[in-house]
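Enquirer: structure here, sequence nowhere to be found:
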């Protein structure tokens, strides 16, 4: 019993010494930094001292570089639809007149969905064909003030945009939504 009491007392003394040392060091810092060697009052926190709030803007990571490299503007989404190198079994979107702009795929863009659903806001001009993966795909496309919606079944090739327009006008793909 004595040894336990001794250990508690030794621990308490050691803790007090450690805290006193830290407090003394802080006080010495303030005294040395204050004009005339007197203890400085603690600085009041201002709005500039606090970090900005962590707010998710859902912007697509690396979007500016992807636009520079490939000509597709990826805006925002839920993070579940991701642009990836093309391979079989992915969502593939084809756009005309991208050979000069898109040195990687020449206008062929592939996406994967993680999870059971996803949403991606983007701008891809002159989209004309889409091959779906094992997800249903909902597309929103625009031409000026006209909007076209395409609901596509899983595992299918589909004509969209100008290929479904009687006047063969180009449409810009604005949103992709996927679901299982």
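Expert: Now that the structure is in, tell me what you want to look at. Here the structure is a predicted model, which means the values were calculated and not measured.
Enquirer: C-alpha from now on. contacts and neighbour counts both.
Expert: Fine.
Enquirer: surely residue 14 is in a helix?
Expert: Yes: counting by DSSP: H, G, I helix; E, B strand; the rest coil, residue 14 is part of a helix.
Enquirer: for residue 20, see how far away it is.
Expert: According to C-alpha to C-alpha, to the nearest Å, residue 14 and residue 20 sit 10 Å apart.
Enquirer: what segments of the protein are strands?
Expert: Taking DSSP state E as the test, the strands found in the chain are 73-77, 81-84, 91-95, 108-113, 117-124, 127-131, 136-143, 146-152, 157-159, 172-179.
Enquirer: in terms of secondary structure, what does the second one contact?
Expert: Translated: strand 81-84. Contacts defined by 3 or more C-alpha pairs under 8 Å, 6 or more residues apart in numbering; DSSP states H and E place strand 81-84 against strand 108-113, strand 117-124.
Enquirer: included below, for side-by-side comparison, is a second structure:
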């Protein structure tokens, strides 16, 4: 009878046994949308749009670490924009207008840029400055950086 009393205590809420949850009360599923966190604040502070990525390419303070990817943009006195990469690969979609140079790091890096409806990809030389966008365009059109892809 002791076993029966113990079993009956499992269905007794006063004993502290878990209760069944109604189907309508279950929490929703978390869905990763890969949106960049605090993108609105970055837009206000730095004037760049960070859209989405895999979390391996993140905005960094230039000079905060070695091995950062550096982006130069117009106007010429604009502060460079830097990104840190973690892991073996990463990607980030974004919008940085008037980009004309990228300093690579140890990763194989490709940047996609647009001017009007035209899209161009540039391979960034590791650990060196690579001219991109308007510096490679015969008419000097201003290009927008729209994606960074990095891989070891």
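Expert: Cool, got the structure. This structure is a prediction, so every number in the text was calculated from the model and none was measured.
Enquirer: quick one on the thing from earlier: with residue 53 of structure 1 as the reference, name the closest of the helices and strands packed on strand 81-84 of structure 1.
Expert: Within those, the stretch nearest residue 53 of structure 1 is strand 117-124; the backing value is 24.4 Å (C-alpha to C-alpha).
Enquirer: what lines up with residue 86 of structure 2 in structure 1?
Expert: Taking TM-score structural alignment, the alignment pairs residue 86 of structure 2 with residue 114 from structure 1.
Enquirer: what's the local residue count around its match?
Expert: Residues lying near residue 114 of structure 1 (other C-alpha atoms under 10 Å) number 12.
Enquirer: quick check: the gap between it and residue 23 of structure 1.
Expert: Taking C-alpha to C-alpha, one finds residue 114 of structure 1 at 51 Å from residue 23 of structure 1.
Enquirer: can you check residue 137 of structure 1 too?
Expert: As defined by C-alpha to C-alpha, residue 137 of structure 1 lies at a distance of 62 Å from residue 23 of structure 1.
Enquirer: same check, this time on residue 62 of structure 1
Expert: Here the criterion is C-alpha to C-alpha. By it, residue 62 of structure 1 lies 46 Å from residue 23 of structure 1.
Enquirer: of those two, which one has the most company?
Expert: Comparing residue 62 of structure 1 with residue 23 by other C-alpha under 10 Å, the one with more neighbours is residue 23, at 12 against 9.
Enquirer: and the more buried one? What does it align with in structure 2?
Expert: Per TM-score structural alignment, residue 23 of structure 1 is aligned with residue 12.
Enquirer: could you do residue 60 of structure 1 as well?
Expert: In structure 2, residue 60 of structure 1 lines up with residue 36, judged by TM-score structural alignment.
Enquirer: its match contacts residue 48, doesn't it?
Expert: No: between residue 36 of structure 2 and residue 48 there is no contact under C-alpha atoms under 8 Å: 11.9 Å.
Enquirer: residue 123 of structure 2 - how many residues pack around it?
Expert: Under the neighbour criterion other C-alpha under 10 Å, residue 123 of structure 2 is assigned a count of 16.
Enquirer: reformat the strands of structure 1 as JSON lines; add distance to residue 165 of structure 1.
Expert: Putting the strands of structure 1 into JSON lines (distance: least, C-alpha to C-alpha, whole Å) gives the following:
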{"stretch": "strand 73-77", "distance to residue 165 of structure 1": "23"}
{"stretch": "strand 81-84", "distance to residue 165 of structure 1": "27"}
{"stretch": "strand 91-95", "distance to residue 165 of structure 1": "15"}
{"stretch": "strand 108-113", "distance to residue 165 of structure 1": "21"}
{"stretch": "strand 117-124", "distance to residue 165 of structure 1": "17"}
{"stretch": "strand 127-131", "distance to residue 165 of structure 1": "10"}
{"stretch": "strand 136-143", "distance to residue 165 of structure 1": "10"}
{"stretch": "strand 146-152", "distance to residue 165 of structure 1": "9"}
{"stretch": "strand 157-159", "distance to residue 165 of structure 1": "10"}
{"stretch": "strand 172-179", "distance to residue 165 of structure 1": "13"}
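Enquirer: no more questions from me, cheers.
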